[in-house]
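>>> predicted model, plus sequence, below.
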Amino acid sequence: TAIQARNLKLQLAPCYGATETAGMVSALTPGDFLSGINNCGRALSDVELKINPSSNAIEVRSKRLSSGWINGAKLQQFTNNNGWWCSGDAGQLTITGLEITGRLDWAINSGGATVFPEQVEAALCHSKGVAALLLVGLPDPEWGEKLVALVRIKPGADQQLVIKELCIEANKLPPAERPKKWFLSPQLETNREGKWERKRWLEWAKKKDCEIY
């Protein structure tokens, strides 16, 4: 974690980038990282960044952007007429740099509030008894979408105690960010690339009749 890296004085430079940008387009300096700043730093010298006011999507303009993708026999451009590429990530620009708030395609509208599961996961995954934790949104007549948590408990840990600790931490969050149900999932894990297959686990959450605490 970032806290462990800082305790070890590791000179890390968190950055933001995508395949379409041919690598990073912003980076935090190691000094700023060690000082406690948690973001992706400022845009590189040949990059412009902005936030779409309607969707909060991160937009990038740079000569390093990909020329496009092949659509049949045509080259389909990624950028608009002004040279801006709109990413699938939401964020905000602060005095210290670019903050990533989450993926737009997995954002959840819960009770009229936009919730990014990644942020809630980061807030809840610190329990010592949690081996893995993933949040997805399920349809709900009252909330529109309700946030539910899939949890894999570490071997030997007290399941009820771990869920109780998670609920205590969740109650510190805004109402829309509090999971409405907790599903125990012994098989919960990322794929070989270390990424969550959220669609797969969303379908699992819809079908699986887990014990709820």
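Structure received.

>>> contacts, neighbours, all on C-alpha from now
Will do.

>>> please list all residues in contact with the nearest residue to residue 12 once chain neighbours are set aside.
Of all residues not flanking residue 12 in the chain, residue 30 sits nearest, at 5.1 Å (Cα to Cα, 6 or more residues apart in numbering). By Cα atoms under 8 Å, 6 or more residues apart in numbering, residue 30 lies in contact with 11-13.

>>> tell me how far residue 30 lies from residue 107.
According to Cα to Cα, to the nearest Å, residue 30 stands 30 Å off from residue 107.

>>> one more: residue 134?
The gap separating residue 134 from residue 107 is 13 Å, by Cα to Cα.

>>> so for those two, which sits in the more crowded spot?
residue 134 (25 against 19; other Cα atoms under 10 Å).

>>> for this structure, longest helix please?
When the chain is parsed with DSSP state H, its longest helix is helix 159-170.

>>> helices and strands around the next helix or strand after that one, which ones?
Reading on from helix 159-170 to the C-terminus, the next helix or strand found by DSSP states H and E is strand 181-184. If contacts are counted by 3 or more Cα pairs under 8 Å, 6 or more residues apart in numbering; DSSP states H and E, strand 181-184 sits against strand 144-153.

>>> what about 10 Å?
The contact analysis (3 or more Cα pairs under 10 Å, 6 or more residues apart in numbering; DSSP states H and E) places strand 181-184 against strand 130-140, strand 144-153, helix 159-170.

>>> ok, and what's touching it?
133-135, 146-153, 159, 163, 166-167, 205, 208-213 (Cα atoms under 10 Å, 6 or more residues apart in numbering).

>>> buried subset of the residues you listed?
Neighbour counting with 16 or more other Cα atoms under 10 Å marks 133-135, 146-153, 159, 163, 166-167, 205 as buried within the contacts of strand 181-184.

>>> got another, please set it beside the one above:
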Amino acid sequence: MRLEPPASTDPRDVLRALRAAVVGAGPAVALGGGALPDDVPPGTAVVVTTSGSTGVPKSVVISRNALISSAYATAARIGEGAWLLAVPATYVAGVQVLVRALLADREPAVVAGPFRPEPFAAAARGMASHDNGARVPTYTSLVPAQLQRLLDAADADATVAEALRSFEAILIGGQALAPSVAERAEALGARIVRTYGSSETSGGCVYDGVPLDGVGMSVVDGEVRLSGSTLAEGYLGDPERTASVFPVDADGTRWYRTGDGGEIVDGVLRVTGRLDNVIVSGGVNVSLDRVEAAVRGIAGLESAVVVPIPDAEWGQGSAVVVPGISPAEETAALERIRAAVGAEMGAPARPARVVSIAELPTLSSGKPDRAALRAALARDPRAQAHPSGSGSTGHGSDRA
């Protein structure tokens, strides 16, 4: 099967390529990468290549059937209508917005260029339409950082607030949503649906902790696994990785090993964080995803990012990178953070430093670029943890 990139990364070009690949007989579409080989599996619709937040590249092969199954399952859960594309069309979340629009036979609205609240609100207003006298429901998909920008703008701009309220559902994925941001959205009247998934599952396949129809989930040795018709075929040109990440059990069921820790309680999934985003601090395993969730629960720190750093005494520690605060505010912020994290997770989990930054580096998906942050902190001696007793930012003797 031939594999062709769209004419550009412009959403309209991607839409045309997807229309041919998903609902027509056109070639598969290569997104996010350069030239790819022709020998992709039959039935492939897209190959999504991304380095992700860790900097490790992967090319995920997604079939036409998987994309369609995912789109129909989403419609069954939240309803059908018109879609607004506000995330990059070359990432799986953007691909699914376009596929849902194609299958609904409705031209998607598009917010192109750098994300700003005003064009988003204008595009949302322009979607208003009626079918046989009934209002056509509208939907969109955002990452948490976009939602937070919209909520901040809505405080002073009634048109942005009304735009957020106009959607039947706003899918939020890509990373965990801070509780305070979710509460602000609910108070405004925005209908938020938290989604969980990845390119390997054709996008979000668990909504508000409950799997879509046809999706199975389990937790094996603490790791979340997903199954069903939305699973990708695997990784292009990497059969060993494909076999490792997509095992088949004794019953013949094919699963995707997410690499996330979690638990299922009364049929609802709770993801606790990446299993590989764990440091060993003073002999204690500490999940940095859990630390980050605790930090983001503090008012004013909803956009903070937690990254590992060396610790001269404890081996490994963590730093909290906070956008929008001044260096003079770092010490006060650290005291709040250490108190909150210590109360929730214990002293070994408490971050050692707070590092102020004007603006977080992000990937084109809108997620924080954690690899760039780790590299920047490695070059900055101020960001390293210090032995206890070296100042108020050290861990202190109560780590033991």
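Looks like it arrived, so ask away. Since this is a predicted model, take the numbers as computed values, not measurements.

>>> now the TM-score, please.
Laid over one another, the chains give 0.75 as their TM-score (TM-score structural alignment, normalised by the length of the first structure), with 198 aligned residues with a Cα RMSD of 3.2 Å.

>>> what touches both of residue 134 and residue 107 of the first structure?
In contact with both residue 134 of the first structure and residue 107: 117-118, using Cα under 10 Å, 6+ apart.

>>> ok, the spatially most central residue of the first structure - contacts?
Centroid-nearest residue in the first structure: residue 118, 3.3 Å away (criterion: Cα atoms, centre = their mean). By Cα under 10 Å, 6+ apart, the contact set of residue 118 of the first structure is 100-103, 106-107, 134-136.

>>> okay, and the equivalent of residue 59 of the first structure over in the second structure sits in which element?
Alignment note: residue 59 of the first structure maps to residue 225 in the second structure; criterion TM-score structural alignment. Element membership of residue 225 of the second structure, judged by DSSP H and E, is strand 223-228.

>>> next SSE after that strand?
In N-to-C order, the element after strand 223-228 of the second structure by DSSP H and E is strand 234-235.

>>> mean per-residue distance, that following strand versus the first structure.
With mean Cα distance after the TM-score superposition for the first structure, strand 234-235 of the second structure departs from the first structure by a mean of 2.4 Å once superposed.

>>> quick one: what's aligned to residue 134 of the first structure in the second structure?
Counting by TM-score structural alignment, the partner of residue 134 of the first structure is residue 305.

>>> do the same with residue 205 of the first structure
So, by TM-score structural alignment, residue 205 of the first structure is matched to residue 377.

>>> next, that match: secondary structure please.
helix (DSSP: H, G, I helix; E, B strand; the rest coil).

>>> wait, what's in contact with it?
307-309, 319, 321, 355, 383-384.

>>> residue 269 of the second structure too?
196, 206-211, 217-219, 224, 262-263.

>>> burial check on residue 26 of the first structure, number of neighbours?
Residue 26 of the first structure, neighbours per other Cα under 10 Å, totals 23.

>>> which residue packs closest to the match of residue 59 of the first structure, ignoring adjacent ones?
residue 257 (4.8 Å).

>>> which residue in the first structure aligns with that neighbour?
Under TM-score structural alignment, residue 257 of the second structure pairs with residue 86 in the first structure.

>>> would that match count as being in a strand?
Yes: residue assignment for residue 86 of the first structure, taken from three-state DSSP, places it within a strand.

>>> from residue 211 of the first structure, how far off is it?
41 Å.

>>> can you find the partner of residue 183 of the first structure in the second structure?
Here residue 183 of the first structure is matched to residue 355 in the second structure, going by TM-score structural alignment.

>>> next, count neighbours for its match.
So residue 355 of the second structure, with other Cα under 10 Å, has 22 neighbours.

>>> please apply the same query to residue 168 of the first structure.
12.

>>> could you pull up the residues touching it?
124, 162.

>>> residue in the first structure paired with residue 131 of the second structure?
So residue 131 of the second structure corresponds to nothing, using TM-score structural alignment.

>>> look up how far residue 370 of the second structure lies from residue 131 of the second structure.
45 Å.

>>> the two: which is more packed in?
Using other Cα under 10 Å as the criterion, residue 131 of the second structure and residue 370 rank with residue 370 on top: 21 against 8.

>>> so which helix or strand takes in residue 190 of the second structure?
Residue 190 of the second structure belongs to no helix or strand, assigned by DSSP H and E.

>>> quick one, what contacts the alignment partner in the first structure of it?
Following TM-score structural alignment, the counterpart assigned to residue 190 of the second structure within the first structure is residue 10. Contact criterion Cα under 10 Å, 6+ apart gives 2, 4, 30-31, 33-34 as the residues in contact with residue 10 of the first structure.

>>> same thing but at 8 Å, please
Neighbours of residue 10 of the first structure in contact, by Cα under 8 Å, 6+ apart: residue 34.

>>> any idea how far residue 100 of the first structure is from it?
22 Å.

>>> residue 112 of the first structure now?
21 Å.

>>> and if you look at residue 42 of the first structure?
Distance from residue 42 of the first structure to residue 100 of the first structure, by Cα to Cα: 12 Å.
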